[in-house]
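A.B. asks: Okay, sequence plus prediction incoming.
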Amino acid sequence: MANFINPDFVLQGKTAQKLYHDYAEKLPIVDFHCHLSPKLIADNHQFESLGQIWLEGDHYKWRAMRTNGVDEEFCTGKASFRDKFQKWAETVPSTIGNPLHHWTHLELARYFDIYELLSPANAGKIYDQATEMLQQDSFRTQNLIKKMNVAVIGTTDDPIDTLEYHKALQGFSVKVRPTFRPDNVLKTEDAQFFNSYIQKLEAVSGKTIKTLADLIQVLDERHAFFHEMGCKASDHGLDRLYYTPNFAAGADKSFEKLRNGQLLTDEETEVYRTYVMYELCKMNHKRGWVQQFHLGAMRNNNTRMFKKLGADVGFDSIGNSQDANKISRFMDLLDTEDKLAKTILYNLNPADNEMFVTMLGNFQDGRTPGKIQYGAGWWFLDQKVGMEKHLRDLSVLGLTARFVGMVTDSRSFLSYPRHEYFRRILCNHLGTEIDQGLIPNDQALLKTVVEDICYNNPMNYFGF
């Protein structure tokens, strides 16, 4: 019987197989948005076990394990990595139909040449085999990245970051570029947290931040520093885009209240966030960056577990539909002033797909191909059904050929087969349409489209 992960995995038909194997398979990976640690890359870190590299910090797996009845001790707790891995192996058979099942077996195959289906019966053998391989220099972080033919990595970095590890990586054969993510200046729900963060900004900048103008100046200086260090993009993880008319009139008052430890009203919050995002987006335009907006997550739903474990541990979900009017008004504000940078909008709620794709067409400038992008399916939509819907909606309402393609959006050094997964789904989507007579079987055209989406478009769009 053929291996589950085989050369034609996901590829249904000769046309799809040709597109993938001839055009997509060997292209370098441009991972312009992820959460890999630049320190671990710069240190050329060596992981001690398969359990550590695979399960530490992976909220996707933790979420599935909890659903399978696994105690928290084996997710975020103090159980050994071997015991945690055993619990993960007990969960994997139940993940059929979930992208975790595909990712798990792609990663075992691509990194460790293991093609068995992971189960409780073979977990110990696979753990020992992979852990032994991880002790080799070829499995240190830099070699893991090169093994997957990665050309560019865009990390996610706070404005207070010194970027010392990016500086150390300037001689690395893979381009590791910082990405400016100033989300903490928008977290106004907790005045104590907000003021603690402002103090960190003061410390790294050597400037006193007494007024909103001081804050914007310091952010601009940090923005300029990131630019000098090769940064070409910002990223903003927001529940939604903010907009309210006359926001400039009340923003100073909102900032003053926060600095005095007072909570803001909903109206004051909208004023402050609109103003700060407006100023940040002008910086992005000024320096020719790409700005990315990850919209729609409903975070930290479980209060009990948030108090116990903190954020980003698997208690987030898809939020309500976005306010199309606010997206339109905010983008129009920037466009009216000719301050709208290249923009990627990532949507987490599939009910909003068509709204997002049609919104993009309102603000294309007729000069920059694909200037406003519909970002790849992310988080809960980073799976076969989500990607197929993404491709269908973009094809019907936009220009798929201008799409800048996939990102891992991952903290794991074993996540690069997600690009392969996307490429297989892309080629299968196109191949199916060709076989149905809906797309011409013009190989020169198809070669260009596939190679552009997988490699050329992101390289050109970001200026890598």
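C.D. replies: Nice, thanks for sending it over.
A.B. asks: Going by C-alpha atoms from here, please, whenever you check contacts or count neighbours.
C.D. replies: Noted.
A.B. asks: which ones are touching residue 358?
C.D. replies: If you count contacts by C-alpha atoms under 8 Å, 6 or more residues apart in numbering, residue 358 has them with 397, 398.
A.B. asks: List the buried residues in the helix or strand harbouring it.
C.D. replies: Residue 358 is part of helix 353-361, with elements assigned from DSSP states H and E. Neighbour counts over helix 353-361 (16 or more other C-alpha atoms under 10 Å) mark 353, 355, 356, 357, 359, 360, 361 as buried.
A.B. asks: let's bring in a second model and compare:
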Amino acid sequence: MKKFLDENFVLETETAQMLYHEYAKSLPIIDYHCHLIPEYIANDHKFDNLGQIWLEGDHYKWRAMRTNGVDERYCTGKDTTDWEKFEKWAETVPYTMRNPLYHWTHLELKTAFGVETLLNPDTAKEIFDICTAKLRTPEYSARGLMKKYNVEAVCTTDDPVDTLEHHISLKNEGFSVKVLPTWRPDKAMAVEVPTDYRAYVEKLSEVSGITINKFSDLIAALRNRHDFFASVGCKLSDHGIEEFYAEDFTQAEIENIFNKVYGGTQLTKEEIIKFKSAMLFEGAIMDWEKGWTQQFHYGAIRNNNTRLFNQLGPDTGFDSIGDFSVAKAMSKFFNRLDTDNKLAKTIIYNLNPRDNDLIATMIGNFQDGSVAGKIQFGSGWWFLDQKTGMEAQMNSLSNLGLLSRFVGMLTDSRSFLSYPRHEYFRRILCNLIGNDVEKGLLPSSELPFLGKMVGDISYYNAKNFFKF
């Protein structure tokens, strides 16, 4: 019987073990999409205890705790202590077996704190005290943890109206880890609620210094901020969308739609889609002009529980996989850009696993030889960010594209303890390739190339693709 979480965790064959330990394990981490708080990095934030660093804002854990019968006050409540919340999490952990949370939890305990004891109600206090004591030392500050995990670069997720003051501070200071912003303009196209949209546009006008009275002014203001983000080192955009938008539109139509929503009029569904189509297109052109990489995270159906959304707000654990029909709109969107040779480097992340082969074939339509892997099938995201999901994504990419040109893993996380997700991914990657060699599906004579391939996917492809 194999020991849980030993040095060969997930690695089922000798070849898989060799590939991981010799080619992947020691490589730096490029975390090109995350939700870390830049202020925490700039101020080298210190965490008071394990419950705080683990449970604040972690809707993955909250979702599991609720499912296990834990009252909401121990998830998001303000009247409970960090220890009380942690104790409820420890009670839940044994029930997460076969959920990726079980692996992530124990990988984080082992790699960050050297704790190999399984977390459960009996061990909770001991583990809490050991880890909390370490968190109060300099090595376990926000920056300390990034250095501990050999992080080379991170890209945070930032709104066009953000000041980026903390990125600027880190850049001027010369912090050894590159902390770069990512352009996330979702609110600039969120026209569903006119009053909220007007408030956002007024804020955009204020920070850009451009008076916004019409759609062309809106684009000018966004371009102003896009230039500012570039000056601070931004190299990527990111779009959280339900589906791709590629409706035909005229400039006059979009100007009229903007005037309506800015004036407080509720838009029709057709008008909303046309406006989003125009915004997505305009943003893609800006990205192409600067040589950025554009990312599209699509397919989530959000805030399903109205009662708890009204009580707790967004990003609290009430989203799920949607079943949107996207192929035609996605193709039309990319083709519209490619027709004028203005399609930027692109990464597409799907949330519904049924779309794996769809994406793997779609990206092949728009590769043009200018950049290796110019259009990327992004790693398993959110509900697919687990062993089965990652294997399925890599198998589809292998079958229908070039796995060897894949830019690999990212945390998509708000936690400074999430970097073991890169290790988890690397182990799964090496296991896939190693098992193929052992089965005679790949030649053992090509192990040096396969080792290089593992290193490329784990680190070098991303470093070269994003030009960090």
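C.D. replies: Here it is on my side, so go on. Note that the coordinates shown come from a computational prediction; the quantities given were computed from them, not determined experimentally.
A.B. asks: TM-score for these two?
C.D. replies: Here the superposed chains carry a TM-score of 0.99, computed using TM-score structural alignment, normalised by the length of structure 1; 464 aligned residues with a C-alpha RMSD of 1.0 Å.
A.B. asks: on that earlier part again, out of the buried residues of helix 353-361 of structure 1, flag the one nearest to residue 342 of structure 1.
C.D. replies: Set against residue 342 of structure 1, the nearest of those by C-alpha to C-alpha is residue 360 (11.0 Å).
A.B. asks: any idea how far the equivalent of the closest one over in structure 2 lies from residue 335 of structure 2?
C.D. replies: When structure 2 is aligned by TM-score structural alignment, the residue opposite residue 360 of structure 1 is residue 363. Using C-alpha to C-alpha, to the nearest Å, residue 363 of structure 2 is found at 11 Å from residue 335 of structure 2.
A.B. asks: ditto for residue 56 of structure 2
C.D. replies: 42 Å.
A.B. asks: Would you mind finding the longest helix in structure 1?
C.D. replies: Identified as the longest helix of structure 1 according to DSSP state H is helix 266-286.
A.B. asks: residue boundaries of the helices in the stretch 51-200 of structure 1?
C.D. replies: Using DSSP state H, counting those that start in this stretch, the helices of the stretch 51-200 of structure 1 run over 59-67, 81-91, 99-112, 123-134, 141-147, 164-168, 191-205.
A.B. asks: Just send these back as TSV, with distance to residue 443 of structure 1 and mean neighbour count too.
C.D. replies: Shown next, in TSV, are these (distance: least, C-alpha to C-alpha, whole Å; neighbours: other C-alpha atoms under 10 Å):
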stretch	distance to residue 443 of structure 1	mean neighbour count
helix 59-67	38	19
helix 81-91	42	21
helix 99-112	28	19
helix 123-134	40	17
helix 141-147	29	18
helix 164-168	40	16
helix 191-205	53	16
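A.B. asks: Turn the ones you listed into CSV, including distance to residue 239 of structure 1.
C.D. replies: Output for the helices of the stretch 51-200 of structure 1, formatted as CSV (distance: least, C-alpha to C-alpha, whole Å):
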stretch, distance to residue 239 of structure 1
helix 59-67, 19
helix 81-91, 31
helix 99-112, 24
helix 123-134, 38
helix 141-147, 31
helix 164-168, 29
helix 191-205, 18
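A.B. asks: Quick one: closest of those helices to residue 415 of structure 1.
C.D. replies: helix 99-112 (7.2 Å).
A.B. asks: can you pull out the helices in the stretch 351-468 of structure 2?
C.D. replies: 356-362, 387-400, 420-438, 447-455, 461-466.
A.B. asks: Deepest-packed of the ones you listed, please.
C.D. replies: Compared across the helices of the stretch 351-468 of structure 2, helix 420-438 shows the largest average neighbour count, a mean of 22 (mean count of other C-alpha atoms under 10 Å).
A.B. asks: rewinding a little: and the helices of the stretch 351-468 of structure 2: which comes nearest residue 208 of structure 2?
C.D. replies: Short answer: helix 461-466, nearest of those by C-alpha to C-alpha, at 26.8 Å.
A.B. asks: That closest one corresponds to what range in structure 1?
C.D. replies: Against structure 1, helix 461-466 of structure 2 falls on residues 457-462 (TM-score structural alignment).
A.B. asks: Looking at the alignment, what corresponds to residue 261 of structure 1 in structure 2?
C.D. replies: Using TM-score structural alignment, residue 261 of structure 1 sits opposite residue 264 in structure 2.
A.B. asks: what does residue 254 of structure 2 align to in structure 1?
C.D. replies: So, by TM-score structural alignment, residue 254 of structure 2 is matched to residue 251.
A.B. asks: do you know how far the residue positioned nearest the centre of structure 1 is from residue 265 of structure 1?
C.D. replies: The centroid of structure 1 falls nearest to residue 409 when counting by C-alpha atoms, centre = their mean (2.8 Å). The spacing between residue 409 of structure 1 and residue 265 of structure 1, counted by C-alpha to C-alpha, is 33 Å.
A.B. asks: what does the match of helix 461-466 of structure 2 rub up against?
C.D. replies: With C-alpha under 8 Å, 6+ apart, stretch 457-462 of structure 1 has contacts from 30, 32, 232, 233, 289, 290, 402, 403, 404, 405, 452.
A.B. asks: List only buried entries from those residues.
C.D. replies: 30, 32, 232, 233, 289, 290, 402, 403, 404, 405, 452.
A.B. asks: Can you find the partner of the fifth one in structure 2?
C.D. replies: Put plainly, it is residue 289 of structure 1. Checking TM-score structural alignment: residue 289 of structure 1 goes with residue 292.
A.B. asks: Surely its match and residue 230 touch.
C.D. replies: No. Taking contacts as C-alpha atoms under 8 Å, residue 292 of structure 2 lies outside contact range of residue 230: 9.1 Å.
A.B. asks: how about residue 322 of structure 1, what's its match in structure 2?
C.D. replies: Match for residue 322 of structure 1 (TM-score structural alignment): residue 325.
A.B. asks: Quick check: chain neighbours aside, which residue is closest to that match?
C.D. replies: residue 243 (7.7 Å; C-alpha to C-alpha, 6 or more residues apart in numbering).
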